[in-house]
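J.: Below are the sequence and a predicted model for it; my questions follow.
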Amino acid sequence: MPDVLGWRAVFGVMGPSTNTVVQPDFEMLRPPGITAHYSRIFTPNAKAISNDSFRSGISLIGDNTLEAVRSVMTCEPDHLIMGMSAVTFFDGAAGADRFIRQVEEASGIGVTIGSHACTAALRAYPGVRRIAFLSPYWPVMNAEVARYFTDMGFSVVRERALQCSSWTAIARVTPAELVPVLQALDGDDVDAIVQVGTNLSMVRLAAAAELFFGKPVIAINAATWWHALRSRGIADRVSGFGRLLEEF
């Protein structure tokens, strides 16, 4: 018998314990009959993050991920979602594939990750080759993101690292602060703009920017949730959060 509330699918989501955005974002996008259940990856709230400390902090989150996987598997989900994106970009496409293998070997079920979800989202739109992206990360991590997208066949024209000072500070970046960043990234030489970093709230702003710029603007939380739904054969269209969820 199916789960009474999650009669179509039960998702298990792994997210950093400092992340306050990905869970409400996914809830906004959730069709009836789908439930999502969160397993917190223990993450000390690093203060005064720098280029030097960012990578070690992300590595710690990666090391703690499989424990969160084991925890959420006790609710018997149908599919897993990685609600943190940085670790899925490390070491390019090969690193993303390796991360998927590790999680699937530990869980025995499929997993959606942010990096490959963004690639699938970009490929859903015809003719996207040249991209720009923004993140709450530091330059050392943006280099990994650029490497990943290059491995996947995209040309990275421009990028911006917001260099947030702590993990929780990411959730305090306002849409008003992000508008000029998007404007600086856009141009005739860019086919699409991507936002990475799941604790950066951008699903609504990305949808508005897509209308204004007349090109795809992909928020990673929207892309990740979309990918998880489609991976389970759930074709519901969710309006108000951009073309990806409305059309593809």
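T.: Yep, that arrived. It should be emphasised that the depicted structure is a prediction, and the values quoted were computed from it without experimental measurement. Numbering: from 1, shown residues only.
J.: rest of the way, CA atoms for contacts and neighbours
T.: Fine.
J.: Report the distance from the longest helix anywhere in the chain to the chain centre.
T.: Under DSSP state H, the helix in the chain containing the largest number of residues is helix 51-72. For helix 51-72, the separation from the chain centroid amounts to 15 Å (computed by CA atoms, centre = their mean, to the nearest Å).
J.: and what of stretch 59-75?
T.: Distance of stretch 59-75 from the chain centroid (CA atoms, centre = their mean) equals 17 Å.
J.: Please apply the same query to stretch 187-205.
T.: Taking mean C-alpha positions (CA atoms, centre = their mean), stretch 187-205 and its chain are 11 Å apart.
J.: How about stretch 85-93?
T.: For stretch 85-93, the gap between its own C-alpha mean and the chain's C-alpha mean amounts to 11 Å (CA atoms, centre = their mean).
J.: Run through who's touching it.
T.: Residues outside stretch 85-93 that contact it (CA atoms under 8 Å, 6 or more residues apart in numbering): 58-59, 61-62, 95-96, 99, 113-115, 141, 144-145, 147-149, 151-152, 196-198.
J.: Would you mind identifying the next helix or strand past the longest helix of the chain?
T.: Next helix or strand after helix 51-72 toward the C-terminus (DSSP states H and E): strand 79-82.
J.: List of residues touching the longest helix of the chain?
T.: Residues outside helix 51-72 that contact it (CA under 8 Å, 6+ apart): 12-14, 16, 37-43, 46, 86-87, 103, 106-107, 137-141.
J.: Those in helices, which ones?
T.: Within the contacts of helix 51-72, residues falling in helices by DSSP H are 103, 106-107, 139-141.
J.: quick one, helices of this protein?
T.: For the chain, the helices defined by DSSP H cover 22-28, 51-72, 92-107, 114-124, 139-151, 175-185, 203-213, 220-231, 243-247.
J.: Pasting the second one now:
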Amino acid sequence: MTDRCPLAQRLLMGVVVPATNVTTEAEMDDLRPRGVINATARIANPDARVAGDADAAAVRAAMVGGLMGALDTLAPARPDHVAIGVMVENFVGGGAAGDALLAEAAARIGCPVTAPTHATLAALAALGVTRIALLTPFFPAGDAAAKAFLEQAGIDVLRVVGLRAPGPAAIAHVPLDRLRDAVRDLDGPDVQAVVQVGTNLPFAGVARAAEAELGKPVLATNPVTYWHALRRAGIGERIAGAGRLFALA
């Protein structure tokens, strides 16, 4: 495209989130560099009650069913890159199935896509981290999917705290004090970093403060995803005050 939107001279970043997600847009907008626009599309998903793994599986199925439709609503904006604000591996089991879903998404939208778990692996590699503790908003099956994806990539997951949020919208309402307490429960001399997954969890601010307190990386999924998407799209500038990851060249 030769003519660009004046506000997106550097990059038009598509962002895809579930309809129940009110966190990803805000946390990514806080990191938006000059000359970058974030254009958001929403996956139609119900705010169903989640009392266990079976309920969570039904919610995930609805989300993955709506992913391609959300990409279709974003396509007319012609994004240069898309950050997918959902943990697609949690939907489909990770590994080859997760990679296939991301490849289908990229083909559908016609540009590269970045997803949270692959972004997390890139962030851990950039920081030289191989031993982590993991925070999720999920029930045990979701915890296990996240842990398995990381361990299959060679990351040692030494502890997991799953918050068992009672529905997809409720994830955004977890009190910040509960998140701070979870970080302290997860931390220890045996872990090099604390990693959070679950894109509706409002963790970015907690992570920045915890990094200063603990003296080690604390990675929030939305900033991690946005960092990796920016880097893959050729924007590598440091962002002051955004944590260790954004301090890297």
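T.: Arrived safely. Keep in mind it's a predicted model, so treat the numbers as computed, not measured.
J.: Drop the TM-score for these two in here.
T.: The TM-score (TM-score structural alignment, normalised by the length of structure 1) is 0.96; 246 aligned residues with a CA RMSD of 1.2 Å.
J.: ok so, going back, most neighbours out of the ones in helices among the contacts of helix 51-72 of structure 1, which is it?
T.: Met141 (22 neighbours; other CA atoms under 10 Å).
J.: Who are the contact partners of the equivalent of that one over in structure 2?
T.: When structure 2 is aligned by TM-score structural alignment, the residue opposite Met141 of structure 1 is Gly142. By CA under 8 Å, 6+ apart, the contact list for Gly142 of structure 2 reads 53, 90.
J.: Over to Phe203 of structure 2?
T.: Residues in contact with Phe203 of structure 2 (CA under 8 Å, 6+ apart) are 176, 179, 196, 220.
J.: any chance of the residues you listed in TSV, plus neighbour count and distance to Arg238 of structure 2?
T.: TSV is the format used below for the contacts of Phe203 of structure 2 (neighbours: other CA atoms under 10 Å; distance: CA to CA, whole Å):
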residue	neighbour count	distance to Arg238 of structure 2
Leu176	15	27
Leu179	20	26
Gln196	27	22
Ala220	27	17
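J.: if we go to structure 1, which of those are intact?
T.: Cross-checking the contacts of Phe203 of structure 2 against structure 1 gives 176, 196, 220 as conserved contacts, using both residues aligned by TM-score structural alignment, their matches' CA atoms under 8 Å.
J.: pretty sure the second one is touching Leu219, no?
T.: Yes: using CA atoms under 8 Å, Gln196 of structure 2 makes contact with Leu219 at a distance of 6.0 Å.
J.: what's the closest of the contacts of Phe203 of structure 2 to Glu27 of structure 2?
T.: Ala220 (9.6 Å; CA to CA).
J.: correct me, but that closest one touches Val197?
T.: Yes: using CA under 8 Å, Ala220 of structure 2 is in contact with Val197, at 7.0 Å.
J.: what's the matching residue for Asn29 of structure 1 over in structure 2?
T.: Slight slip there: residue 29 of structure 1 is Leu, not Asn. Aligned by TM-score structural alignment, Leu29 of structure 1 pairs with Leu31 of structure 2.
J.: So what's the residue count around its match?
T.: Here the number of neighbours of Leu31 of structure 2 (other CA under 10 Å) works out to 18.
J.: and if you look at Ala184 of structure 1?
T.: For Ala184 of structure 1, the count of nearby residues is 12 (other CA under 10 Å).
J.: and stretch 186-201 of structure 2, how far apart are its ends?
T.: 16 Å (CA to CA, to the nearest Å).
J.: so what's the residue mapped onto Pro216 of structure 1 from structure 2 up against?
T.: Under the alignment (TM-score structural alignment), Pro216 of structure 1 maps onto Pro217 of structure 2. Taking CA under 8 Å, 6+ apart, we find Pro217 of structure 2 in contact with 192-194, 211, 244-245.
J.: run the last query once more with 6 Å
T.: Going by CA atoms under 6 Å, 6 or more residues apart in numbering, Pro217 of structure 2 touches 193, 211.
J.: what about Val22 of structure 2, neighbour count?
T.: The burial count assigned to Val22 of structure 2 is 18, neighbours taken as other CA under 10 Å.
J.: quick one: the equivalent of it over in structure 1 and Ala222 of structure 1, what's the gap?
T.: When structure 1 is aligned by TM-score structural alignment, Val22 of structure 2 is paired with Thr20. Noted for Thr20 of structure 1: a distance of 15 Å to Ala222 of structure 1, by CA to CA.
J.: got it, and Val111 of structure 1?
T.: Using CA to CA, one obtains 16 Å as the distance from Val111 of structure 1 to Ala222 of structure 1.
J.: and if you look at Val196 of structure 1?
T.: 11 Å.
J.: Check Gln102 of structure 1 too.
T.: 24 Å.
J.: same question, Tyr125 of structure 1
T.: According to CA to CA, Tyr125 of structure 1 stands 15 Å off from Ala222 of structure 1.
J.: Check Gly110 of structure 1 too.
T.: On the measure of CA to CA, Gly110 of structure 1 and Ala222 of structure 1 end up 19 Å apart.
J.: Please say which of these two ends up with more neighbours.
T.: Ranked by neighbour count (other CA under 10 Å), Gly110 of structure 1 and Ala222 place Ala222 first, with 28 against 17.
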